[in-house]
Each structure stands twice: as C-alpha cells, then as structure tokens.
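# Quick one, structure for this:
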Amino acid sequence: MLLRNLLLLPLALVVAHPAPADISVDLDKARDEFLTPPHSLSIRAVGDLGAGAFGGDGAGKSRITAVQHLLGAKGHPVGVDGLWGPESSGAVTAFQGGAGLSADGIPGPATLGALVDQISQGSTGGVVSAAQVLLAVEADGDFGPATNTATTTFQSGKGLTADGIIGRDTWTALFSTSAPPKSLPPNDPPAKDPPSKSTPKAVLAGAARLLTDDELKSLRDPGRYAAAAYCKPEGWNDWSCHKCVNGPPFTKFYARGGGGFIPEWYVIGNGASVVVGIRGSEGLTWVDNFVAYLKPVSKSPDWFPGGQDLSLHGGFYDSFSIIIPAITLAVKVALSENKGQILVSGHSQGAALATLVATSLQARLDATVTLRAFSPPRQGNPAWAKYVDATLGNRVWRLTNNNDMVTNLPLMGMGYRHTSGEVWRTIDGQWILCYGQESPWCGMGKDAVPRGIESHTGPFPPNIMMGCGGEK
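Next comes the predicted model:
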C-alpha cells in the first residue's frame, strides 16, 4: 500500500524548467574563456570512439598526439606535436575523402574507427605509438612486454577483458581517458576478509568485503557535503549553515543554482578538490508513475560521450539537462584554482542527479571524479549502469542503509538497474562493499520487496543524518 501511494504522488519534479539561478561573478568573468574556446581547441571526438574535447594540454594533448600517429600510419603523415592546426585537420580531411567518409576535417567516431586497427604484442608502427601515448608509456612503436602489461592493467581498470589485445572496446576506452586508472573497479574483488562470528554472509560468500576503518572515516566529509545541500542556499555562500560549520571547510565558493522545481546545487573548492553538492527532494515525488519511464538519452548535446543505448529516468534526466551546463562551467572555473580532483555528493534524488553529474563530468573533463551517493534510487537501464561503471570505475560508492526501500526504486521490472559500488549497512550495523551490480546478497536483493523508508536518512558513517539539522 505504501509503494502504491508513493507511486501515485502528484507530479512535481518536471512541471516547470526555470533557468538555474544565482551564478556567481566568478563564472561571469570566465564565461567567454570556458564556453567559447579557440577553434583549434574545439575539436571533439564523440560517439562510439570518443570522449570530450581535444584540448591543448593534458589528456586532450595526448588524444591529439595519438590521432597524429594514426594519420601517419595511414599514409597521411603530420608533425606529431600534440597541437591541432590546419596541417592535422587537412590530413584528416584527406584521409576521410579516401575512406569514403564525410570530409569535414574532424576526427569523430567514424573517422577514429577507420584510423585504428586491432593490435597486440608483436605489432609495430604508428598505430602502436598512438596506443602507447594514450597508455602513458614510451611511444616507440613496438608493442612489447611493457606495453602489454600497461594494456592489461588498463583493461582491468576499465572492466574490459584483460587479454592485452587492443580492439574496438579498448580503443574506445583509451580515447575516453589519458592514462590507466590507479586501481581496479569495485566488481573486481580483492582478497577475502578473515571470517569471524560476526562476519556478514555476503562476505563469507565472497560477494562483499568489510569496509576498513579508514574507508569508514573517509565517508564523513562527503556525508557532510550531501547533508549541507539541504540547508538554506544563502548559508552556503559563507558556509554558515548548521551542517556547514560542523562539517569540512572550504576555501572558495564558486556557484550555486536551482530553485523552485529544480534541485539546488553548489560548487565549492576546499583546496584539495572541487566539491559539487546536490540537494535531495523534499519528498518522493520522483517515484511518480508518470515520470518513472525510461527516456532515451539525447546525443545533442552529448553529455555522455561514447554511451550506447542509454536510457534514464525521465524526471532525473530533465532536471540534469537543466543544471549540468552551469555546473560544468562552475567546475571548470574551480578546477583552474584547485587540484584536478572532483567530489560529487548527494542524497536521495540528489544522489541520483549526483550520479548523472559525476559520470558526465568524468567523461568530458580532464580530472578525476569521485562519486559518493547516499541512498540513491536507480537512474537508468542496464546500458547506463555499465556506462557508469566503465567511466567512474571504483570511484563510485552508493550507500544503502539497511532495508531502505528508496534504493530499490524504480523497480528492476521496469527496466532499471543499479551500478556497481554498493556500500551496504547490514542489519547488524556493519558496512560492506558489495561486488558487481544488483548483488542478491546485499541491500534489498534483486528479488526483495521494498519494506520501508525509516533508514533512508541515515545514519551514515560515522554518524551522519541527512538534512540540514537546525534549519529547514
């Protein structure tokens, strides 16, 4: 009866789409720089084989260098300098004309697909050099043992078959990042914890592991940031809200937006990283049966480059589409003054939107994005869950508190699926990291029936309750 009543709550999330409000002066000053870059830095590779803009340095420069090596391997040699100019664009146009492609000078998905070849240990030449550049190893054009090791490490980190063969899927992942991830994704389990009488059944079955004390402590700041998103927005500007002053500090406030029917959000810098906090809804209106349909993701603009057959909760995607342009701009400005680390945090509906935002930022920006999603509902179809896993790897933690029914909505029978990275609080109060997607050992389990929402707001480690506390 409770679920039925929730599903019949009135539509509120997507009734109106007001523009995000209250963008700070820092964004106004930087708008031209970040929204209208020079033409030579605006080349994009999107779709089956691409991710983000070809920038002039960092990962962008690596992608350009790789394309220049590929052009040379296909008989259109250019200077390999990591800079995109008329020579490189002209070589792409010439290659496209000979390959029967649209000759626009832009190395898009079809062009990249024609430029790359399958390579493995023993291969040589410019195609190998391109892969080596993207793997961040010496680009000597010789696929030897060192390149093979780098390839298998990269494949493992991206959830691909670690066979050392660079085929289409591996090329796609390589053009989506500039270096191998530092650690494995959450569905690659480490050694089992030693059992004890209190060890959860999921751990004994090899389906999960206990969180360490340090990992539990690391959740304090993300939890505070998510809780602070519920405070009055004016309290964010000087970090004077109740959860703000009792939580982690920051060095500069960059922007906030939303209001009305659009979830509020903020972007701050704490010196070590950029933090994006997204407010959850006042109620559970997002589960309304009329907005719980799966909506195919638009490719224009392409917020999720390289994604295939992605479908998202209609209400979540509509709200995301409204807030992501301003959030992207604020994050870019903040990154220019903070280290290249981004933390995205939110609770409930805010956690769902945080998942979309974190995945989009990771796919499009040269930075390392970490997601801490507290009590998130499902956001999309299995293709979406797979895309999130491939994009964020083990930097996704979605916290499920005991038998919280919200994390089991919308239902899998409606075509939804959770990502990997579930961190579940057992009935005995232990927090465990569950392997894979929709583990039947953890959370609600794939065949479970929603039972309640009493644990939806916490507590989360170390003892954080969602909501501002002291303010509405």
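# Only C-alpha atoms from now on, for both contacts and neighbour counts.
OK.
# From Glu438, how far out is Gly257?
Distance, Gly257 to Glu438, by C-alpha to C-alpha, to the nearest Å: 33 Å.
# for Arg395, same thing?
Note on Arg395: its distance to Glu438, by C-alpha to C-alpha, is 17 Å.
# same thing with Ala173?
Ala173 is 24 Å from Glu438, by C-alpha to C-alpha.
# now Cys244
33 Å.
# Also Met412?
From Met412 over to Glu438 (counting by C-alpha to C-alpha), the distance is 9 Å.
# can you check Ser300 too?
30 Å.
# Those two: which has the busier surroundings?
Glu438 (21 against 6; other C-alpha atoms under 10 Å).
# Confirm that the more buried one sits in a strand.
No. Counting by DSSP: H, G, I helix; E, B strand; the rest coil, Glu438 is not part of a strand but coil.
# so it touches Ser420, yeah?
Yes. Contact criterion C-alpha atoms under 8 Å: Glu438 and Ser420 qualify, at 7.4 Å.
# So which residues of the stretch 351-472 of the chain form strands?
368-374, 396-401, 422-425, 431-434 (DSSP state E, counting those that start in this stretch).
# do the stretch 151-300 of the chain as well
Taking DSSP E, counting those that start in this stretch to define them, one finds strands in the stretch 151-300 of the chain at 208-210, 252-259, 262-269, 274-278, 294-296.
# out of those strands, deepest packed?
Across the strands of the stretch 151-300 of the chain, the average number of neighbours (mean count of other C-alpha atoms under 10 Å) peaks for strand 274-278, which reaches a mean of 28.
# Now the second one, please; I'll put the structures next to each other:
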Amino acid sequence: MLSFILVFFFLALVEQGFSSPLSPRDNATTPLTDADIQSRDLISIAAFAAAAYCVRAGQWNCGDACEKIPDTQLVFTIGDNAATPDVYVAYSQSRNQIIVGHEGTDPSEILSVENDLQFSPTPLLTVLNVAGTPDGVEVHNGFQTAWVQTSTLVLGAVKQLQAQVPDASVLVTGHSLGAAISLLDAIFLKQQLPSNTSIQVVGFGRPRVGNPVFANWVDTMFGDKNTFVVSRDDPVPHVPLLAQGFQHASGEVWIKDNTTILACDGQENPNCSDSIGVLDAATGVSDHTGPYFGVNMGHASCANLAITTIISGTKTETTTAAVVTAPFSTTLSLRVTSTPSNIPINNEKSGALGLSAGFVVSVLVSAVAGVVLVL
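This next block holds a predicted model:
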C-alpha cells in the first residue's frame, strides 16, 4: 500500500510543478533562530496539537508533550476517533489561554480516513457564511463536514470558559486533518466570540483548505495570527492541488532540515516547502508526523499521563462536573447539542451534507487528477 501511495505522491507533485497560485507570491524568507521559535511559542503549541491525539474519555495521556504544558486543565472533550475526530477544549492558567485542539487523521481508523476524500471546493455552510464574508469563498467539503460535527459544541465550551476568564486569549491548533479543521474552527470562533477576543490559529502539516478567495480572506481575518508549519518534505501540505482550485493562506513556517527553519512571506512561497522535489516528496511521508520542534504527532506519542477533567460530553448529552482548580467557579454545566437553534447549519447553496471520504485517498485522487492534467 505504501508503495502505491508514494507513486501517487510522485505523480501529484509532477502535476504540482506545472501549477501556480492564482495570486502573486512573495519570495522572501527569514531564518528563525532558537530564540525566534521560543518567542513564537511554537514548542508549546506543538505540544497542544499533539495532545489532541491522546484525548480519550476525558483523559489526556500525551506523554512528553504534557511535560511542556504542565498546568493545562482539560475542560471538554468529544469525538469517537473515527467519523468524528477527537477535539478538546482546555485552559492554561499560566498562559491565561483557552486552547482548542483538534485530532488529525488516524489511518488505523477507517472512518477517520474517510472523512477527507471529497476534495472539490464547495461553498461555505450557512453557519460560516455570515455578513462580511467575501463572495466566492469555497472550502474542501470533507474538511467542512468533519468540522461542523463538533463546531457548536466547541463554541459552547469556549463561551462557558470565557465567561469565567473573559480576558483569556484563544489558541486553536491541530495536526493534519486537525490542522484543517482548526482553521475553520478559528474562523467560526472569530465570528461568534466578542470582537476583542485575541484568537490565534496554528496548524501542523495542514493541507490546503480552500480556494484563493478563502486564502485571502484568512489573511485579512488573522494576519500574523495564522501559522502553518511544514515538516521537511511532508507532501500533505501540497494537497489538494493548486490546479484543483486550492491555495494556502500566508503564514508558512518551513522546517527545511535539522538546522534550517524558515518563516515564509506571502502565499505559496516558492522558496519554502513548495520548492521540494518530487523524489523528496515521494519519500517524505514519514515527515508528516514530525518532529515539529522536538514534538512528534500521532497516537504513538501518547502515554499514561492523566490530567484533571472538568467537562466531558458527547452529542445530545448534559454533563456537570466539579471543578477542582482555580480560577473556575464551583461547577460548570454544559448542554451539549449539535445544532443550537440560534445558529443555522445547513448550506442553502450546496444542499444537505453527506459523509465525506478520506484524506489518504484524497491524495490518491489528487494524484490521478495530476496525471490527467500532465497528459
């Protein structure tokens, strides 16, 4: 199976070489020092992303990653690690920050893999297509479908936390599929939370999420508070393809090798990960899990380390749990509901949602499209 994937990656990157983004690119890069990495807080944020793989039944067992974020309180979890990828909401007292972490694709869970295949750009759901949204924004249908399953649940948990720590900032992060979902989640939170809320989104191994209009919209909305980190020759950030109508927003940080890390100006900077050769990409699948600043992604990084659970819920379930640590009040009660009446979900433009299919297979289909275009 791996050999087939590598062949398809090779063909996809051949096609990629004949494509170019639909807006001007900036070629400038800036080498990042260890001090720069620390000032951008990328090590701790990578640990928060890695932790999303380790949330099960309200337990956070994230091995070495937990040691980098020791005072974090797990507030809310949901997901079945399959059709609904795991997501957590947590609070860090030392950072005074609410963290939303989204799990990535686990190839061992077939439904999780199936969440990514529907790769054609599609209009935004009504819930995201609010006043002020530019005309023509389109996103990956599979990513949007996976995101909407937990979006309002996450919003409810964040709002409850924010009511108790109103000056806290918000960090949304994830890896792989989780990085794509985290970008959509950050947009949703930006739309729904008070306008003075500081929201940062950082993705690791993020695939392309939307079309050029979407990429420009993200740049306008987040500026330098959107970052996506690419590990070496990881091919995942290069799918879906530019030729299929997808484009990254700005904010790339490329871990080129063990000694060189670059901050990349503009969208689809040709001097960053877009410059990798097809042979490197074909053998770079293992780079997708990292390491990212010393942090590895995936379930293999999890261990038996527990962290206090404040709220844990599943769809249509009401849960109340005692809070054992300041600054929270005595109890929090969260009504977990998938479709609150005050937030419309359906997409009037594109109709009802069906279950999308799979990120690994998405790469294969992208590659086949590449062969057709090249020929």
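# sorry, back to before: make a markdown table from the strands of the stretch 351-472 of the first structure and add mean neighbour count and distance to Ser240 of the first structure to it.
Formatted as a markdown table, those follow (neighbours: other C-alpha atoms under 10 Å; distance: least, C-alpha to C-alpha, whole Å):
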| stretch | mean neighbour count | distance to Ser240 of the first structure |
| --- | --- | --- |
| strand 368-374 | 26 | 23 |
| strand 396-401 | 27 | 27 |
| strand 422-425 | 26 | 30 |
| strand 431-434 | 26 | 31 |
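# Val203 of the first structure: which of those is closest?
In this view, these are compared for proximity to Val203 of the first structure by C-alpha to C-alpha, and strand 431-434 is the closest at 7.9 Å.
# what's the span of stretch 274-283 of the first structure from first residue to last?
End-to-end distance (C-alpha to C-alpha), stretch 274-283 of the first structure: 28 Å.
# hmm, back to that, are there residues contacting both of Met412 and Glu438 of the first structure? Which ones?
Counting by C-alpha atoms under 8 Å, 6 or more residues apart in numbering, the common neighbours of Met412 of the first structure and Glu438 are Lys446.
# need the contact list for the counterpart of Asp221 of the first structure in the second structure.
Using TM-score structural alignment, the partner of Asp221 of the first structure in the second structure is Ser44. Ser44 of the second structure makes contacts with Lys68, Ile69, as judged by C-alpha under 8 Å, 6+ apart.
# Please tell me how far Ser44 of the second structure sits from Lys68 of the second structure.
6 Å.
# ok, Phe76 of the second structure touching Ala157?
Yes. Counting by C-alpha under 8 Å, Ala157 is a contact partner of Phe76 of the second structure at 6.6 Å.
# Need the overlap of contacts for these two.
Common neighbours of Phe76 of the second structure and Ala157 (C-alpha under 8 Å, 6+ apart) are Val89.
# buried sites along stretch 457-472 of the first structure?
Thr457, Gly458, Pro459, Phe460, Pro461, Ile464, Met465, Met466, Gly467, Cys468 (16 or more other C-alpha atoms under 10 Å).
# Stretch 104-121 of the second structure now?
Neighbour-count burial for stretch 104-121 of the second structure [16+ other C-alpha under 10 Å]: 104-106, 111-121.
# what ranges do the helices span in the stretch 251-400 of the first structure?
Remark: helices assigned in the stretch 251-400 of the first structure by DSSP state H, counting those that start in this stretch are 314-335, 349-364, 382-392.
# quick one, which of those is packed in tightest?
Greatest average neighbour count among the helices of the stretch 251-400 of the first structure goes to helix 349-364 (a mean of 26), per mean count of other C-alpha under 10 Å.
# Noted, bye for now.
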